[in-house]
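Chemist: what's the 3D shape of this:
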Amino acid sequence: MRGLAALPLFVLYGLAEVLYFLMAYVLRYRQRVVLKNLRNSFPEKSAAEHRQLARRFYRHFAQLMVEILWLRQATPAQLKRRVEYPNKHVLIDHVEAGRSVLALGSHAGNWEWILTSGQLQLDVPAVGVYQPLNNGFFDEFMYKLRTRTGAELVTMRETIRYMAATRNRQKVLSMLSDQSPSNPTNRYWTHLLHQDTAFYTGADRLASHFQLPVVYVSIQRVRRGYYRIVLEELFDGQSALDPNQHQITEAFARALERDIQAAPADYLWSHRRWKHKREATERVH
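Modeler: Predicted coordinates:
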């Protein structure tokens, strides 16, 4: 892994083409999951269009894999050049006012470059919420990648305790909020891409309890290896907020749906996002 990570990025992109061919045509990596997700999310498209989207996703995913590897040797100057924040004032205005901020992202574009590049763009610590991987080697490898520019990590389970302990310390807390929750007592159901979709409710509870402004992080691919991060305020951190109304989660779902429809091949379709089904007692908003 270290040897591959040391290769120049243009060489790694050559490797990505090999990975793309293997995943799309030989291994057919999670092909049933990918095509099912695409069919359900875009019922207006034909079967040929679904297959074309799947191929575009596999190429994106292969490039994403080598970009994550390359992160091990990327310099701060290179990351700043490849990840732009055209309206970072949306977040910095809150920081300059003395507030911590909750930033909500998704598995779109290259989400692994966001925490590392964000740390370089801000004057306060960037803290990522993560779920430890089952494989110890890859968990350690990814932990080192994500923290190599000075960003911090906190596990999902420890987030509330961490925020309480660091209440007086300014920071940007970053979460990927499009994951699929299994616990019926901790999820909110809404429609996403024509499907009943469950979301974690942690963003609403964190914002309400700690009076955090909330910013949506739109990860947009400009071209291969270059990304634009557009920020959108979902909550100002000062208005009244009832966490049981899930105002923030609903706003996040609508922004996410808009971004996926704008660049469908750049989303993580191999993930079983809709594997959990709504129970009879749970209603869809």
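
Chemist: only C-alpha atoms from now on, for both contacts and neighbour counts.
Modeler: Will do.

Chemist: all helices in the stretch 1-150 of the chain, in order from the N-terminus.
Modeler: 2-5, 9-21, 31-41, 47-70, 76-82, 89-96, 112-121, 136-147 (DSSP state H, counting those that start in this stretch).

Chemist: and the stretch 151-285 of the chain, by the same measure?
Modeler: Under DSSP H, counting those that start in this stretch, the stretch 151-285 of the chain gives helices at 159-165, 202-210, 247-262.

Chemist: in a markdown table, list the ones you listed along with mean neighbour count.
Modeler: Below are the helices of the stretch 151-285 of the chain laid out as a markdown table (neighbours: other CA atoms under 10 Å):
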| stretch | mean neighbour count |
| --- | --- |
| helix 159-165 | 14 |
| helix 202-210 | 19 |
| helix 247-262 | 18 |
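
Chemist: so which of those comes closest to residue 49?
Modeler: Judged by CA to CA, the one of the helices of the stretch 151-285 of the chain that comes nearest to residue 49 is helix 247-262, at 13.9 Å.

Chemist: let's see this one next, to set against the first:
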Amino acid sequence: MQFLVYIIIYPLLWVISILPFRLLYAISDFLFVVVYYIIGYRKKTVTYNLKLVFPEKSDSEIKDIQKKFYAHLCDMILESIKSLTISEEEMIKRFKLLNVEEIHKLEVLNKNIVLQCGHYGNFEWIFILQKFVNHKGYGVYKRLANKYFDKLIKRKRAKYNTELITTKETIQTLLHSKAKGELSISGFISDQSPKKDKAYYWNEFLGIKVPIHTGAEMLAKKLDSAVVFFAVKKIKRGYYETTFQTIAVNPLEYKNYELTDRYLKLVEEQIYEAPEYYLWTHKRFKHKDEVPAEFQ
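Modeler: Here you go, the predicted model:
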């Protein structure tokens, strides 16, 4: 059944991916009407999240952010499909890396890197970074249920020399990489909600106390890897600029969770500047009323 689904859907995805961007965004405009007005995909969750984070904004302001968010979400879906066949030259033109020398400085220091970002802008196109650095790239991801689409995603990332690894494979893979003397750069997105029973740290994010993912910080300390944040700014439709900011060169010099807090503050700065480009469909604040006594 998995293969049948794959051979039915993949040709359609491939055909969409070879369309010029002008037609791609025409499809995105149509998808927006379907997702926002007809299906109303997770609209209640998005409205709830926005009102919780921006209580000072009027209903009309919330609705304006919401509509812009759904338009961006549809663009991201089509841009992700476009990644199947987009040329290297086109990707470099549309996803500019403004200060990649920040990564080169850490290479000179012989430092492995934990690279963090938020679910903001088009974070998926960061894989083009591998064309500009010498670190071996690893992306931590959740394996897809359909093994054929899972292989497709891995193949798509591999063309930029990035290897996808699951959470369970992360420590072993990166320890082995370090033992080989390989410089690695591993990507993490840690701003969404962990399972409550796996939450060891709670703090405020966007003004609400919630459980926080700390795996990236713990891994950085275990491997003595530098921690770098990359911010994605949407310049116009289909065009992004990315800047890198080193959070820590030597993570063991910082108290537990300090690096996590610094990372989340940088994510917050992006969201407050232009909230429509954040992924609001996730139930980020579902545990906000379950704060353990030691974190209240």
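
Chemist: identify whichever of the helices of the stretch 151-285 of the first structure lies nearest to residue 241 of the first structure.
Modeler: Closest approach to residue 241 of the first structure among the helices of the stretch 151-285 of the first structure (CA to CA): helix 202-210, 5.9 Å.

Chemist: re earlier: want to throw the helices of the stretch 1-150 of the first structure into CSV with mean neighbour count and distance to residue 273 of the first structure?
Modeler: Below are these laid out as CSV (neighbours: other CA atoms under 10 Å; distance: least, CA to CA, whole Å):
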stretch, mean neighbour count, distance to residue 273 of the first structure
helix 2-5, 13, 29
helix 9-21, 17, 22
helix 31-41, 18, 8
helix 47-70, 19, 15
helix 76-82, 15, 29
helix 89-96, 16, 29
helix 112-121, 22, 19
helix 136-147, 15, 21
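
Chemist: adding distance to residue 157 of the first structure, write those helices out as a markdown table.
Modeler: Listed next are those as a markdown table, based on distance: least, CA to CA, whole Å:
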| stretch | distance to residue 157 of the first structure |
| --- | --- |
| helix 2-5 | 30 |
| helix 9-21 | 34 |
| helix 31-41 | 28 |
| helix 47-70 | 25 |
| helix 76-82 | 30 |
| helix 89-96 | 25 |
| helix 112-121 | 19 |
| helix 136-147 | 16 |
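
Chemist: quick one: which of these is nearest residue 165 of the first structure?
Modeler: Residue 165 of the first structure lies closest to helix 89-96 among these, at 18.9 Å (CA to CA).

Chemist: so what secondary structure elements neighbour that closest one?
Modeler: Packing partners of helix 89-96 of the first structure (3 or more CA pairs under 8 Å, 6 or more residues apart in numbering; DSSP states H and E): strand 101-105, strand 226-235.

Chemist: show me what residue 253 of the second structure aligns to in the first structure.
Modeler: Aligned counterpart of residue 253 of the second structure in the first structure: residue 240 (TM-score structural alignment).

Chemist: quick one on the thing from earlier: dump the helices and strands packed on helix 89-96 of the first structure into a markdown table; add mean neighbour count as well.
Modeler: As requested, those are arranged in a markdown table below (neighbours: other CA under 10 Å):
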| stretch | mean neighbour count |
| --- | --- |
| strand 101-105 | 24 |
| strand 226-235 | 19 |
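
Chemist: need those in JSON lines (columns: distance to residue 7 of the first structure).
Modeler: As requested, these are exported to JSON lines (distance: least, CA to CA, whole Å):
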{"stretch": "strand 101-105", "distance to residue 7 of the first structure": "29"}
{"stretch": "strand 226-235", "distance to residue 7 of the first structure": "18"}
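
Chemist: which one of those lies nearest to residue 180 of the first structure?
Modeler: Here strand 101-105 is closest among these (CA to CA), at 14.0 Å.

Chemist: mean shift of the closest one relative to the second structure?
Modeler: Its aligned residues in the second structure lie a mean 0.7 Å from strand 101-105 of the first structure after superposition (mean CA distance after the TM-score superposition for the first structure).

Chemist: now do that strand against strand 226-235, angle only.
Modeler: Angle of strand 101-105 of the first structure versus strand 226-235, following axes from the mean of the first three to the mean of the last three CA atoms, to 10 degrees, is 130 degrees.

Chemist: picking that back up, count of neighbours near the match of residue 253 of the second structure?
Modeler: Neighbouring residues of residue 240 of the first structure were enumerated by other CA atoms under 10 Å; the total is 10.

Chemist: next, name the residue at the spatial heart of the second structure.
Modeler: Nearest to the geometric centre of the second structure sits residue 119, at 4.1 Å (CA atoms, centre = their mean).

Chemist: cheers, nothing more for now.
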